[in-house]
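>>> here are the coordinates; sequence isn't available:
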């Protein structure tokens, strides 16, 4: 394992970690199909917008094809997480009965292939697709797969060039090109092994039950729509050959080159030698049908490892490249044509390559996950039936199996519709905003997952978002002030709206000392003065012992407690986006309703067993608890957990109605009298807020708010980063599209 000059310099300057820190991107194409595996007859999902606006989720060759494109990521788990998010977001836009075809082999195509509808994004694109369909076999154009884009760490290039190679190369671009060239040559030579390990299309069409199975019918030359091969002798010759094939009309354009590796730059092909190669595109991966996203992270990791290896290994002598490339193509063709369930004639060389890579990993202290990966891949060499292609080939009915996979993946997105795969470390509101962002082509970068800080970027414009709705559309100083409930209430009072009287306590003993005063007042609201969600309401004061217990429990969780007068009315949250009330929910305190047969415990379990109920702020509707306050409330009804509640009787387990205490959330957007909407919008405008959540107690949402009776709307609080998810997942009523409305406020409605 003799290193070349580049490899030796990398070791000398301790740059091996940089070699492995490649930047990776994925492009994955999948078909939309119906429940029978036939191409979906519907147009590209409207929610995904146009290809010009959405480069992340755009049409492919046919109207049924959907192309997923991730931004560049250095970390493979982060890359796969983004792809998972894109895949889930896209699936949730599909029409009724539609799903994504999990194979590179074509689904059920119409008898007359000329009737396949092509993607019709714009006139130029549509004409190009028509030209492709006329020139090439349309069935081969209908196969799918994934491309891996790989660029080496730029710091690696600059260090090596500055330290050593500025003396050996005419320019920095020449040096970069030389390194990318030998990596590309290596990937071409190892294409046969990549196909053996990850091939997953034993037949070109799923309906083909007569042709002999292959390791990959899609990647085999007979399955490629273009037979043009690349010249990897030099960048100049690569450019010259592709240019000539277009001139000779072998290709319609350079983008039709269908070889396993492409050189990519930021400019035109003709200027690549001068501007330099920016990244490599490996185009030879079949879809992995055992993954809902169609990509095996192990395949991406293996390609990265191969690239790292070839960066440090000697390049082929120039005079040997053409012959070696021919041999590599022949070897790839041989392996691809093999029966996937039998041992390859190249099993021994395959094992030797994997062993050499294992030695490379060990010698240069590459991450242990690479060593683990190679051990797993060796099993595919020793037992060919463990390869993906063999698993598919052994299915008695491949179409039925593929449809079963497709249905399972599609159903899975609705098991927890409030979560977005790949982004579950974020809070619920942030996940919903990310889902909408991905469907609209907005790039999402997680700045800080625990703090729920996102950077959203579209068409070169970026916006920071905190906790799903906190943005710089609001004044920073006021945003900070509103996190304190006492300060927020003072701000509200200064703007002339009705607020309940209150007092802030800093010790439990101070609060307990005022117990008798609150008994005379007829009730109390206790809430944490900071950003936490702790609230307790007693409309009738409890016995002193219970009050002391609750007060001390609160102070164990927060340093200050605000005691507030009780307002007897219904609780509403107004969500304001871009200065307008976009959604309103009513919050009904945690409760159970008897059916005349079930015990209290059974009623609790039944309600908590509903699909959207779970841990507060992790699920859209918080589960009902049985804490100190809830047990006190049951006692007030003279009930135990074993009591049977009469039919239709509602038992309130709490008197506060908050998102974290088990309240029922009902959409009230269309029911609220416009006078309250106008009042809230005026308040928010006076505060110069663009985004806000306003909590208001209203006795009758249908009665007009009049100046003579300000008590008809008592304001409890205002939030500069309000939750989005309650409006998206109400217990009853219509879900409001508030995440999309927030994106409109951030970027404008450009679709």
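Received, thanks. These numbers were taken from a predicted model, which means no experiment stands behind them.
>>> make it CA atoms for all contacts and neighbour counts henceforth
Noted.
>>> how about the residue nearest the centre of the chain, what does it touch?
Nearest residue to the geometric centre of the chain (Cα atoms, centre = their mean): residue 85, 2.0 Å. The neighbours of residue 85, taking Cα atoms under 8 Å, 6 or more residues apart in numbering as the test, are 420, 421, 422, 423, 435, 438.
>>> Could you pick out the buried ones from the residues you listed?
420, 421, 422, 423, 435, 438 (16 or more other Cα atoms under 10 Å).
>>> Tell me who's in contact with the fourth one.
To tie it back to what came earlier, the one meant is residue 423. Residue 423 neighbours (Cα under 8 Å, 6+ apart): 81, 82, 85, 431.
>>> okay, those residues in CSV with secondary structure next?
CSV is the format used below for the contacts of residue 423 (DSSP: H, G, I helix; E, B strand; the rest coil):
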residue, secondary structure
81, helix
82, helix
85, helix
431, helix
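>>> putting a second one here so we can go through both:
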């Protein structure tokens, strides 16, 4: 039997077998939630990352992304969504207790920012690996500007269990090994990319932004103005995912392949090793000053923007592409989620259950290899939805033919309901079906989408994005103060902070190379 010969119906029916019913409840998730620290007036906090939260370089749970002000909270892989949300709540509570009168910005698009130079790049210490992280971020600042880099998102990590993969490979009559698991994960990834437009439609929550975000930038969007300084597009879902936000037009020429692990790794490596005339203007050596790690199209793999990534846990100083090549795909990272501004944690329980259904569907569905036209079609559809996803009668393109977003979504949800039933049966509940129906309400009535709700609140009250953001930031801080720790105690967080600082110091003391030699050796591997 061919590895791809089974149809969606065949695979769905097979999930009723005992080996799948016992393994489906073992799906694991983790969350990486980004959040800007803001001062009491709603401006970007320019204070350093609080010492009480530990060392950003070595802390497993609380770190920063691009900026000192852009925090990142990380939860470990867990089966139960409630467990992950409780862990996330513990992290929020401890952070709020240690940032004084600052709060966490509750949305993806940043608060009022004066200039790029006012955004402090994250500092990780004096070690070579710390300096590498800083130089990489300096390169991002020089290439794209810092404002784009302080857009926040939520990354949803997802993996199937070993037991599931054994049953899946048995079904397809292939060996359960790294290569075949990776092949199937890439099947999932291609289907996700083809259908990725659905995610900003359902969860996009950034139809508006502070006009300071566009200072000095050219754009051709027909923005409308609201309040003192808020710009919005009437039908936008996720400006974060548009060319204004967390994408990079300079990477549009990259031909990253998602057809299998080998082609993906080789295409990413090609981008990392392809010189860029544009970026050659920034120095990348000790003599002229480190303005970036190198002048290639990508400095490192992390610079590649994508709504979904194949992932493998990397060892110390191991490149992500090497980790994938050496040990295959172990989980996938969904990167298309806006921060949910209607949740104190940036994500809610319903999203977990729906994403489980959607990602399992992406595995079950037939997944033809990407051709350039098919890839371009997926990008066009995503672009259309982030800018005008709620526009009545919006047309997308499916396999070269025009179809309305509503009709395509309705077809999709017919099959998603079947997948949800199977997950309900395996988990002995009805939460998956309930999640699907709740999301389908957004298809039948776009006013139920978070982007529509956010925009309606702004317009009805004639208030700025920043005003609503600050109100929610204060509300969520008060909410967190009333929570009890459920998984981590305050003392455990404090101990984690101390240990992370000790680990950072050990790394610094162990350094024996000049930074330029360290970088040369890293890229020579």
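Happy to help now that I have it. Bear in mind the structure is a predicted one, so any value in this text is a computation, not a measurement.
>>> List the TM-score for the superposed pair.
Once superposed, the chains reach a TM-score of 0.75 (TM-score structural alignment, normalised by the length of the second structure), with 428 aligned residues with a Cα RMSD of 2.7 Å.
>>> Across to the second structure, which of the contacts of residue 85 of the first structure hold up?
Contacts conserved in the second structure for the contacts of residue 85 of the first structure, counting by both residues aligned by TM-score structural alignment, their matches' Cα atoms under 8 Å: 420, 422, 423.
>>> Now name the helix or strand holding the first one.
Right, the one you point to is residue 420 of the first structure. Under DSSP states H and E, no helix or strand contains residue 420 of the first structure.
>>> So which residues of the stretch 251-400 of the second structure form strands?
284-285, 289-290, 308-311, 331-338, 395-398 (DSSP state E, counting those that start in this stretch).
>>> In contact with residue 239 of the first structure, which residues?
Residue 239 of the first structure touches 269, 270, 272, counting by Cα under 8 Å, 6+ apart.
>>> So which residues make contact with the helix or strand harbouring residue 571 of the first structure?
Assigned by DSSP H and E, residue 571 of the first structure falls within strand 570-577. Applying Cα under 8 Å, 6+ apart, the external contacts of strand 570-577 of the first structure come out as 581-588, 657, 680-681, 684, 690-700, 722, 741-742, 745.
>>> mind listing which of these are in strands?
Secondary structure of the contacts of strand 570-577 of the first structure is defined by DSSP state E; positions in strands are 581-588, 691-698.
>>> Tell me where the stretch 101-250 of the second structure has strands.
Going by DSSP E, counting those that start in this stretch, the stretch 101-250 of the second structure shows strands at 103-104, 153-159, 208-210, 224-226, 230-232.
>>> can you redo these as TSV with distance to residue 254 of the second structure and mean neighbour count?
As requested, those are exported to TSV (distance: least, Cα to Cα, whole Å; neighbours: other Cα atoms under 10 Å):
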stretch	distance to residue 254 of the second structure	mean neighbour count
strand 103-104	35	28
strand 153-159	23	23
strand 208-210	29	24
strand 224-226	33	15
strand 230-232	30	21
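>>> chain center to the helix ranked longest in the second structure: distance?
Ranked by residue count, the top helix of the second structure under DSSP state H comes out as helix 405-427. A distance of 23 Å separates the C-alpha centroid of helix 405-427 of the second structure from that of its chain, computed with Cα atoms, centre = their mean, to the nearest Å.
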